[in-house]
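**Student:** I'd like to go over a predicted model; first the sequence, then the structure.
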Amino acid sequence: MYEQLWLPMQQQLGPKNLGLLVWLDLVVRGESKTKQTDTYRVQQQRLEPLAGNEQALEMEIGELARRAELLRRILDPALEPHDELRQQLRHLARWGGRIHYPIALHLLDLVDAGRPQADEAARALGYVEGFLVRRMLCQASTQSLNRHFMWCWRAVLRRSSESCPGSSSRSWRTNHRTSRGKSPSDRTQLTNM
């Protein structure tokens, strides 16, 4: 297990990004309140019931290795095989922040599972980029945005009966027009959710 799964993952990501992966894995699993400094403690608690079950542990490490490949596509968008998604990941990478990593990893997870399509995931990431641009222009604090994005994402998916994140967001925008007939700003959208 170590030589087949863990070591290649560690070599490809390096120690810094391996720690990031382990934290992102928790966030995508719903542990969005976990601080990066608590990552290993929380993962250890999560995996403790599997102690002694070699097969279950191997499945967990296999899932982490699969997510490592997804994280590599976020860190290096040139590795992303879908054009629109690669372009959107490049846009977000140019910002230089990591605030979009949890939602991007979650989307790539979904794309790999066949829902949504890559172009729909790219559109959803475009909404994230738009939100970040507006926050920058308003000089708004970025504090707690990781948790905010994960909460918001779940709210959009719960409210929509559609399977596509991009169309869910688009549907939400369409159905929540302002009194002037325009789509609300991202801030208004997120506040209303």
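**Tutor:** All right, it came through fine. Numbers count the residues shown, from 1 in each chain.
**Student:** CA only for contacts and neighbour counts going forward, please
**Tutor:** Will do.
**Student:** Flag every buried residue along whichever strand or helix holds M150.
**Tutor:** Assigned by DSSP states H and E, M150 belongs to helix 145-159. With burial defined by 16 or more other C-alpha atoms under 10 Å, the residues of helix 145-159 counted as buried are N146, R147, F149, M150, C152, W153, V156.
**Student:** got it, and stretch 102-120?
**Tutor:** 102-111, 115-120.
**Student:** burial count for A56?
**Tutor:** Here the number of neighbours of A56 (other C-alpha atoms under 10 Å) works out to 14.
**Student:** Ok, R86 next?
**Tutor:** Around R86 there are 21 residues (other C-alpha under 10 Å).
**Student:** adding another structure so you can compare the two:
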Amino acid sequence: MIVGNGPVPQRAAAIIDAADLVIRFNDCRSCGAGGQKTDIVAVCNTGRPALAMLGGGLWKTNAAVRQAGEIWCVRASDTFRVLRPQLAASHPDLDDLCDDYTDGFRAFAKATGRAFHTVAASTHEGVDAALKQFDAGAYVVPSSGMIAIAEVLAHWRRPDDRVVLAGFGHAGWEWHPFAAERRYVDDLISRGRLSRLDQNTLSAFAQEPDTHVP
């Protein structure tokens, strides 16, 4: 179960918590209506979001982060190193977007006994290539959610696994290609690579033998 920070349908918490593995993002705002179980926290490890998480101590003591056994950094250092001079010319207001805090998250994971994983540049490149088929237009980088989905499908999904999304509204920062990402995700769903837990599919998930919705 990959749970974004967007709205999740009512009564989805039990279905999410029954998953074998739950991935959440950054400050795990999906906890609550989106259940509590958290196995992996995938973080945006560059720019202001990363600085905010590592500074001040609140993220490190977040209940979901404390529960997680693994931290993923979804932004490849090499990709953002190459991107920096390009953004300096095209988007000078995003001058801190490529500031890399991977080492800080690695140190936190090591100090707290968590596994640590960095998503390779090849995953980011693969997403960029795929989005071209869905009229992505001008954008800066794919969203962390899209990168995590691609990483799971490319390197972590086993043949008998079902990968389910919840809390993906495909909306937010203006420089993510959310409309194209939605079309890409819909295509993956149509090809049986993903499923989506939303208001339209909630009943079907709730009726499965091992799923209980109070």
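**Tutor:** Thanks, I have the structure now. Since this is a predicted model, take the numbers as computed values, not measurements.
**Student:** Overlay them and tell me the TM-score.
**Tutor:** The TM-score (TM-score structural alignment, normalised by the length of the first structure) is 0.27; 87 aligned residues with a C-alpha RMSD of 5.3 Å.
**Student:** how far away is P15 of the first structure from D25 of the first structure?
**Tutor:** Computed with C-alpha to C-alpha, to the nearest Å, the distance linking P15 of the first structure and D25 of the first structure is 15 Å.
**Student:** Give the buried residues for stretch 125-133 of the first structure.
**Tutor:** L125, G126, Y127, V128, E129, F131, L132.
**Student:** Just say helix, strand or coil for W72 of the second structure.
**Tutor:** Of the three states, W72 of the second structure takes strand under DSSP: H, G, I helix; E, B strand; the rest coil.
**Student:** Verify the stated contact: it with V43.
**Tutor:** Yes: using C-alpha atoms under 8 Å, W72 of the second structure is in contact with V43, at 6.1 Å.
**Student:** Look up how far L7 of the first structure lies from L57 of the first structure.
**Tutor:** 15 Å.
**Student:** more crowded one of those two?
**Tutor:** For L57 of the first structure versus L7, neighbours defined as other C-alpha under 10 Å are more numerous around L57 (17 against 13).
**Student:** so after the one helix or strand W23 of the first structure maps to, what's the next helix or strand?
**Tutor:** If you go by DSSP H and E, W23 of the first structure is part of helix 7-28. Reading on from helix 7-28 of the first structure to the C-terminus, the next helix or strand found by DSSP H and E is helix 39-47.
**Student:** Show me what that next one is packed up against.
**Tutor:** helix 7-28 (3 or more C-alpha pairs under 8 Å, 6 or more residues apart in numbering; DSSP states H and E).
**Student:** Report the buried residues of the helix it packs on.
**Tutor:** 9-10, 13, 17-28.
**Student:** show me the residues around the closest residue to L21 of the first structure other than its chain neighbours that make contact.
**Tutor:** Nearest non-adjacent residue to L21 of the first structure, counting by C-alpha to C-alpha, 6 or more residues apart in numbering: A68, 6.5 Å away. Contacts for A68 of the first structure (C-alpha atoms under 8 Å, 6 or more residues apart in numbering) come out as M9, L13, L21.
**Student:** Run through the residues that contact the second one.
**Tutor:** So the one you mean is L13 of the first structure. So, once contact is read as C-alpha under 8 Å, 6+ apart, L13 of the first structure ends up touching A68, R72.
**Student:** can you state the direction angle for the helix holding W23 of the first structure and helix 39-47?
**Tutor:** 80 degrees (axes from the mean of the first three to the mean of the last three C-alpha atoms, to 10 degrees).
**Student:** on that earlier part again, after the helix holding M150 of the first structure, heading C-terminal, what element do we hit next?
**Tutor:** The helix or strand immediately downstream of helix 145-159 of the first structure is helix 165-175, counting by DSSP H and E.
**Student:** what element comes up after that next one heading to the C-terminus?
**Tutor:** Counting by DSSP H and E, the next helix or strand C-terminal to helix 165-175 of the first structure is helix 186-192.
**Student:** So what touches that next one?
**Tutor:** Under C-alpha under 8 Å, 6+ apart, the answer for helix 186-192 of the first structure is G130, F131, R134, C152, R173.
**Student:** which SS state does the first one fall under?
**Tutor:** Per three-state DSSP, the secondary structure class of G130 of the first structure is helix.
**Student:** Spatially nearest residue to it (excluding sequence neighbours)?
**Tutor:** G130 of the first structure sits nearest to D186 (C-alpha to C-alpha, 6+ apart), 7.6 Å away.
**Student:** Next, count neighbours for the one you found.
**Tutor:** Count around D186 of the first structure with other C-alpha under 10 Å applied: 18.
**Student:** And for L165 of the second structure?
**Tutor:** Neighbour tally, L165 of the second structure, other C-alpha under 10 Å: 22.
**Student:** Tell me the secondary structure at it.
**Tutor:** Assignment for L165 of the second structure (three-state DSSP): strand.
**Student:** Check the gap between it and V41 of the second structure for me.
**Tutor:** 15 Å.
**Student:** repeat for G104 of the second structure
**Tutor:** 15 Å.
**Student:** out of the two, which sits in the busier spot?
**Tutor:** Ranked by neighbour count (other C-alpha under 10 Å), G104 of the second structure and V41 place V41 first, with 24 against 16.
**Student:** in what helix or strand does the more buried one lie?
**Tutor:** Counting by DSSP H and E, V41 of the second structure is found in strand 40-43.
**Student:** same question, A65 of the first structure
**Tutor:** helix 54-75.
**Student:** Thanks a lot, catch you later.
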